[in-house]
Each structure stands twice: as C-alpha cells, then as structure tokens.
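>>> The sequence and its predicted three-dimensional model are supplied below.
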Amino acid sequence: MLDQQVRLIVDRGVRAAPRLTPAGERILAAASTLFYEQGIRTVGVDAIAAAADVTKKTLYDRFGSKDRLIAAYLEQRDRTWHLFLDEQLAERKPATPEEVILTLFVALTDWLAGSRNGCGFINASVELAAPDHPAMPVIVGQKRWLRSEFEAQARAAGLEDPGELADRLLLLHEGALVSYRVAAMTNAPEVATRAATALLANWPRLSK
C-alpha cells in the first residue's frame, strides 16, 4: 500500500475492464498486438479475426465496429499503463511529490524497453484524424490526466505556478516519447528525466 504522501493524486478515471467472452478476449489481444506493432489504419478486421481465430461476424458481434475495437484497445492500454505506474511507485518508494513526478519520467525507460514504436496513444492520435472518433476521448483523457497529475504533485510540493510547471513537464514527457519513436533517440527517457530533475531543482517555491 503506497504511503498517503506519495500516492498519485488525480482521479485517473480509467474505465473498468469489460467482461469479455473468451473469443472477445482473443480479439482484443490480437487487435492490441497488431494495432501497436503495425498501425491502426493498416490492420484490417480480416487480419484481426484471423489472428484471433474467429470470424468477422464474431468480431462485430463482440465490439460492434473496428472503431469501437480501437477504443477498447486504447482503454486496455490505459489500464495497463496505470497499473505499471502503481508498480513503479511501489518499487521506487518516492518520498516527496517531486520524487513522484520524477518516477513518472523514470518509468518511461522500463515501459519502452524492447519496443520501437513509442507511445500507442500518440501513434493513434496521428492515425485518427476525426475528433469524434470513439477513441479520441481515451487519448485526450490519458494526456490530460498526466498533466493534471504533474500539476497536483507540484502544488503538493509547494512550488510556484504549478500549472506552468505542469505544462513544461508534460512537454518534456511527451517530447521524450515522440523523440524515441520518430528520431530513434533510444535514450530520450533518460534525457527527459535529467531535464525534469533540473527543472524541479530550480523551480521557485512558495514563500512560507
């Protein structure tokens, strides 16, 4: 159980995992692998159904449409990400809000280990141009949550202008993800962590 001081502060609003039939679980698992490794738009329902060993009718019966399956894939990825962060916090045991913030950066190194494709949410946002796509609230919500968490931790630490600090931290965090994927900058998480450490060390505190 995490100490009250070092917990994540902002309600994550992550949707509970849906109850799926075994076929539905296979479909979602197959789609998650194919979407992340090959891209959302390049993977068709035929390929997903074949990988899951189901018919296309079963896929549509379980998820309604490819768009809803995309949303389900990102919702599952969001749940996995938050569980991973909980594990990182439990393992690293940050003692201050600033250390919680840095743990969110350090976690990127392990999260991205063995993958060349970076952030599934950023990748999806590039492929899904329509703002009314069912997956867009999941993508936007995931990034807004992270910014809100940075701001809440900065406020808990007694740092000045926590909103401005949160904006800068988010740019560092997301910039690391993009640089890792697009520029093949494999040390991007480490560079971002050092930049965040320096930023926090020099950020003014509220006078007591």
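Thanks, I have the structure now. Numbering: from 1, shown residues only.

>>> all contacts plus neighbour counts: C-alpha atoms, from now on.
Will do.

>>> show me what contacts the residue nearest to His133 when sequence neighbours are not counted?
Of all residues not flanking His133 in the chain, Asp67 sits nearest, at 7.2 Å (CA to CA, 6 or more residues apart in numbering). Under the criterion of CA atoms under 8 Å, 6 or more residues apart in numbering, the neighbours of Asp67 are 133-135.

>>> ok, now with 10 Å
40, 73, 128, 133-135 (CA atoms under 10 Å, 6 or more residues apart in numbering).

>>> Give the buried residues for whichever helix in the chain runs longest.
In the chain, ranked by residue count with DSSP state H as the criterion, the top helix is helix 66-92. Neighbour-count burial for helix 66-92, counted by 16 or more other CA atoms under 10 Å, picks out 66, 68-79, 85, 88-89.

>>> and which of the residues you listed is nearest Ser32?
Ser32 has its nearest neighbour among the buried residues of helix 66-92 in Tyr73, at 5.5 Å by CA to CA.

>>> need the contact list for the nearest residue to that closest one once chain neighbours are set aside.
Leaving aside its sequence neighbours, Tyr73 sits nearest to Ser32 (CA to CA, 6+ apart; 5.5 Å). Contacts for Ser32 (CA under 10 Å, 6+ apart) come out as 26, 39-40, 48, 69-70, 72-74, 76-77, 120.

>>> On the three-state scheme, the closest residue to Gln88 other than its chain neighbours is what?
Leaving aside its chain neighbours, Gln88 sits nearest to Ala107 (6.6 Å; criterion: CA to CA, 6+ apart). Here Ala107 is helix, with the state taken from DSSP: H, G, I helix; E, B strand; the rest coil.

>>> which residues in the chain form strands?
Along the chain, counting by DSSP state E, no stretch forms strands.

>>> Burial check on the closest residue to Arg41 other than its chain neighbours, number of neighbours?
Closest residue in space to Arg41, ignoring its immediate chain neighbours: Glu127 at 6.8 Å, by CA to CA, 6+ apart. For Glu127, the tally of surrounding residues (other CA atoms under 10 Å) stands at 13.

>>> alright, now check it against this:
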Amino acid sequence: MTRRPAPGTRRRILKTAARLFGEQGARAVGMQEVVAETGLGKSALYREFTGKDDLVAAWVRELDAETWSRMDHELAPYEDDPARRLLMVVELAQDGVRAPGFHGCTFYNTSAEFRDPAHPGRQEAVAHLDRLRRRLRALAEAAHATDADALADMLMLIISGLYANAATLGPTGPAARATAAARTLIDQHIPHRRRGSPDL
C-alpha cells in the first residue's frame, strides 16, 4: 500500500526550496540539500515532485501566482486609471528590490540559469514575463497611449534594468530612479494624462 504524505508536506518542501533557491540560485541547490533542510526522507520529496526540474517549475509557478495576486490587489483601487496602474507596476517592482535579502528577480534569474528552452522552470519564468509584457501593453492601450507597444516594451526594459541594478549595485543606486524614469515615459506617451492628473 502506498504511503500517503503528511498534510502540508508539499508546502513544507516548496517553502524550503524557495529559501534555498532564493539564497543560492536554483541551479546550485541539489535535491539532497532540500531533503536535509526539510528533514523529510527522499521518498517523501519524490512523492511530491518527480525531480529537480519539477520542483523548480513548481516554485516559479507558485511565485507567479503570488505576484499576480498581489499586483491585482494593489491595482484594484485604480481600475478607472490605467495610466496610474502602469506606474504602479514599476512602483511595486521597486518596492520588491528594497526587501531584505533581495538577490534579483526570480523570473529573470531562472531564465538565465536554465537556458534550455524546454526546461520547465525556464518556461514558467518566460511565461510570467510574457504575461507582464502583455499586461503593460493592455494598460497602455486602455490609457490611450500614442504607441502602446513602445510604451509597454520600454517599461519592461525599466523593470528588467531595475532588477539587474538592484541586485548588483543595491536599491539606492541607479535602481532608485526607476519610478521617475517610468513616469517620464508615461507622460511622453500619454500627454493628456500629464495635463489632467499631476499626481501621477
């Protein structure tokens, strides 16, 4: 008879993996280290995840869901102001890099660590970034930007630059100017917003 895992086993493994992957990078952490840190047997780990690739993908997928949930919650009060929502996406990213122990964006880090396009962790990371780009484009269109594609892509570049700079030079380096740069771009592409809402 197959032994059923104890309640909360999967959550325990994912929580431990998230800490280890965040601190050391997903590629550097072996499954044995996850086993040792969780205090679970190897069989318990492999009942929940088929292997390292599966665990990495689940970790990225969970963070993806958490990220969108938080973003949707923060943007909800500004449903009728897509230009403000555009800026808030960058503000949320800037808040994230100020968190203690920030080691870079999980999605960009994972896509860089696992370069095989078929790797499930990379696929989850790229899917998240693609969704972010599409979200920015949809907000830019809703705000009647003069060039929604260009605005969305330039904001993506600001966000990626924000993460890279904060991970290497700290959140008080060039990364500290991310929101101001985004505001300038939004003003340029949504001129009626600049005139009507100076609080952007």
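Thanks, I have it. As the structure is a prediction and not an experimental result, all values here were calculated from the model.

>>> distance of the residue nearest to Arg41 of structure 1 from Gly24 of structure 1?
Between Glu127 of structure 1 and Gly24 of structure 1 the computed distance is 24 Å (CA to CA, to the nearest Å).

>>> just the buried residues of helix 66-92 of structure 1 now: which is nearest Ala201 of structure 1?
Nearest member of those to Ala201 of structure 1, counting by CA to CA, is Leu89, at 20.5 Å.

>>> what residue of structure 2 matches up with the closest one?
When structure 2 is aligned by TM-score structural alignment, Leu89 of structure 1 is paired with Leu75.

>>> do you know how far that match is from Glu66 of structure 2?
Using CA to CA, we find Leu75 of structure 2 at a distance of 14 Å from Glu66 of structure 2.

>>> Check whether the residue nearest to Gln88 of structure 1 really touches Leu83, as I assumed.
No. With contacts counted by CA atoms under 10 Å, Ala107 of structure 1 stays clear of Leu83, the gap being 11.7 Å.

>>> Touching both of the two, which residues are there?
In contact with both Ala107 of structure 1 and Leu83: Leu89, using CA under 10 Å, 6+ apart.

>>> Please enumerate the helices of structure 1.
Using DSSP H, helices in structure 1 cover 22-38, 45-52, 56-63, 66-92, 97-112, 120-127, 136-156, 162-182, 188-202.

>>> before we move on, back to that, so what does the residue nearest to Tyr73 of structure 1 match up with in structure 2?
In structure 2, the residue matched to Ser32 of structure 1 (TM-score structural alignment) is Ala18.

>>> okay but Leu162 of structure 2 is in contact with Leu92, surely?
No. The criterion here is CA under 10 Å, and Leu162 of structure 2 misses it with Leu92 at 11.2 Å.

>>> shared neighbours of those two, anything?
Counting by CA under 10 Å, 6+ apart, the residues touching both Leu162 of structure 2 and Leu92 are Thr179.

>>> Between these two, which has more neighbouring residues?
For Leu162 of structure 2 versus Leu92, the count of surrounding residues by other CA under 10 Å is larger for Leu162: 26 against 17.

>>> what does Glu113 of structure 2 align to in structure 1?
Under TM-score structural alignment, Glu113 of structure 2 pairs with Glu127 in structure 1.

>>> Okay, the nearest residue to Ile139 of structure 1 once chain neighbours are set aside and Trp145 of structure 1: tell me how far apart.
Of all residues not flanking Ile139 of structure 1 in the chain, Phe121 sits nearest, at 5.5 Å (CA to CA, 6+ apart). Taking CA to CA as the measure, Phe121 of structure 1 and Trp145 of structure 1 are separated by 13 Å.

>>> Those two: who's more crowded?
The neighbour comparison of Phe121 of structure 1 against Trp145 (other CA under 10 Å) goes to Phe121, with 21 against 16.

>>> quick one: contacts for the more buried one?
Counting by CA under 10 Å, 6+ apart, Phe121 of structure 1 has contacts 36, 74-75, 77-78, 127, 135-136, 138-140, 142-143.

>>> for Ala124 of structure 1, same thing?
Neighbours of Ala124 of structure 1 in contact, by CA under 10 Å, 6+ apart: 35-36, 39-41, 70-71, 74, 135-136, 139.

>>> same thing with Thr33 of structure 1?
Counted by CA under 10 Å, 6+ apart, Thr33 of structure 1 has contacts 39, 48, 51, 73.

>>> I'd say Pro117 of structure 2 and Ala127 touch.
No. Counting by CA under 10 Å, Pro117 of structure 2 stays clear of Ala127, with 11.5 Å between them.
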